[in-house]
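>>> Sequence and predicted structure are below.
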Amino acid sequence: MKRRPGPDDPAKPKRSAYDKALGLLARREHSRRELKTKLRQGGYEGEETSAAIDRLGEQQYQDDDRFSEMLLRSRIAQGYGPMRLRVELKSHGLADARIRELLEAVDIDWNVMAAAQLRRRYGAGTNDPAERNKRAQFLLRRGFAAATVRNVTHADVDEAADDVS
């Protein structure tokens, strides 16, 4: 019985950085930074990696704008707030100006979204101050601004949470 070659098989030729990146993009969108990191972890050199990513960009297989819009839609659908979105987009190497544009273009009432997250997680409202604080912390971890959390939970929230950019 003949054995199938595995990924570590020395007889199997190594895929090019372009082929590897194209395979990654076939599964889902990736940012340039994310592709570069994955290719370097796969043992590809910097120049080969950069050339492959540039070629994919020219062919419109990789596009940071398309990636950021997809990520934004996905995270909003998962119930994350604008501060969490800003941090995640920044971690993918997007410019602050572009992140600001994307968040301004989103037509969402963050208060309504935060209230929906609370209903989904905890059900009906409460008058217990400890429970309100617990709910406020939940929303802050999800990336909602302190003002939004205060409006939705009526709990005292530290203003420093609004300063995270």
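Thanks, I have the structure now. Residues are numbered from 1 along each chain as shown.

>>> from here on, contacts and neighbour counts on C-alpha atoms
Fine.

>>> what about the helices in this structure?
Counting by DSSP state H, the chain has helices at residues 17-27, 32-41, 46-58, 64-77, 82-91, 96-105, 110-122, 129-141, 146-153.

>>> here comes the other one, which I'd like you to weigh against the first:
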Amino acid sequence: MSSAILDNPVAVRRAAMDLLARREHGRVELVRKLRQRGATDDLIDPALDRLTEEGLLSEARYLESFIRYRARSGYGPVRIREELTQRGLVRTEIEQALADSGIDWAEQLADVWQRKYAGQLPQDMRERAKQGRFLSYRGYPLELISKLLRGRLND
């Protein structure tokens, strides 16, 4: 990335498009990155408004892509929701994107558990707590984890 000075609308737009060409970004994230590169809000806002109007910047696409990526990496909806909230996205939009993702979180949980524990249900409370903590840290709902560790995920 060149260290061009972002002091005019063209430079700000070009920098934003360079970032979007690499991967989807949310607006809050783009604002932060452009500020770090020296752009001012009075240049950033109109540039991002225009990119949104042109369909090049899409919060919905960003949410969809982020959720898919994190889910593929073995993370559950609780953790993904938290990460998106920390990135400044709107809670209702996050909830909608999670609902629309079509991801079967129970199946996802079972896959993560299978890879980590080779399908071995915990034999005692200590092992159960250990497996539960791991899966909870990964961002799966406690209700699903509890069902899984009782061998009743499909009930």
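That came in fine, so what should we check first? Predicted, not measured: the structure shown is a model, and the values here were computed from it.

>>> Run a quick neighbour tally on Glu47 of the first structure.
9 (other C-alpha atoms under 10 Å).

>>> how much space between it and Ala114 of the first structure?
Applying C-alpha to C-alpha, to the nearest Å, the value for Glu47 of the first structure to Ala114 of the first structure is 45 Å.

>>> Lys20 of the first structure now?
From Lys20 of the first structure to Ala114 of the first structure the distance is 39 Å (C-alpha to C-alpha).

>>> Those two: which has the busier surroundings?
Ala114 (27 against 19).

>>> from what I can see that one touches Ala145, true?
No. Using C-alpha atoms under 8 Å as the test, Ala114 of the first structure is too far from Ala145 to be in contact (9.8 Å).

>>> Tell me the residues that contact both of the two, please.
Common contact partners of Ala114 of the first structure and Ala145 (C-alpha atoms under 8 Å, 6 or more residues apart in numbering): Gly81.

>>> ok so, going back, dump the helices of the first structure to TSV, plus distance to Asp8 of the first structure.
Below are those laid out as TSV (distance: least, C-alpha to C-alpha, whole Å):
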stretch	distance to Asp8 of the first structure
helix 17-27	15
helix 32-41	15
helix 46-58	20
helix 64-77	31
helix 82-91	31
helix 96-105	40
helix 110-122	45
helix 129-141	41
helix 146-153	50
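
>>> hey, which of those helices is tucked in deepest?
Mean neighbour count (mean count of other C-alpha atoms under 10 Å) peaks for helix 146-153 among the helices of the first structure, with a mean of 20.

>>> Which strands or helices does that helix pack on?
helix 110-122, helix 129-141 (3 or more C-alpha pairs under 8 Å, 6 or more residues apart in numbering; DSSP states H and E).

>>> For Lys38 of the first structure, which of those helices is the nearest?
With respect to Lys38 of the first structure, and counting by C-alpha to C-alpha, the nearest of those is helix 129-141 at 27.7 Å.

>>> which residue numbers in the second structure go with that closest one?
Aligned using TM-score structural alignment, helix 129-141 of the first structure spans residues 125-137 in the second structure.

>>> For the matching stretch, give me the average deviation versus the first structure.
Average distance, stretch 125-137 of the second structure versus aligned residues of the first structure after superposition (mean C-alpha distance after the TM-score superposition for the first structure): 1.1 Å.

>>> what's the distance between that stretch and the middle of its chain?
Here the centre of stretch 125-137 of the second structure is set off from its chain's centre by 23 Å, with C-alpha atoms, centre = their mean, to the nearest Å.

>>> Excluding covalently adjacent residues, which one is nearest to the equivalent of Arg70 of the second structure over in the first structure?
Matched by TM-score structural alignment, Arg70 of the second structure corresponds to Arg75 in the first structure. Counting by C-alpha to C-alpha, 6 or more residues apart in numbering, Arg75 of the first structure lies nearest to Leu85, which is 7.2 Å off, once chain neighbours are set aside.

>>> What's the one you found aligned with over in the second structure?
So, by TM-score structural alignment, Leu85 of the first structure is matched to Ile80.

>>> what residues are up against that match?
In this structure, Ile80 of the second structure makes contact with Ile67, Arg70, Ala71, Gly139, judged by C-alpha under 8 Å, 6+ apart.
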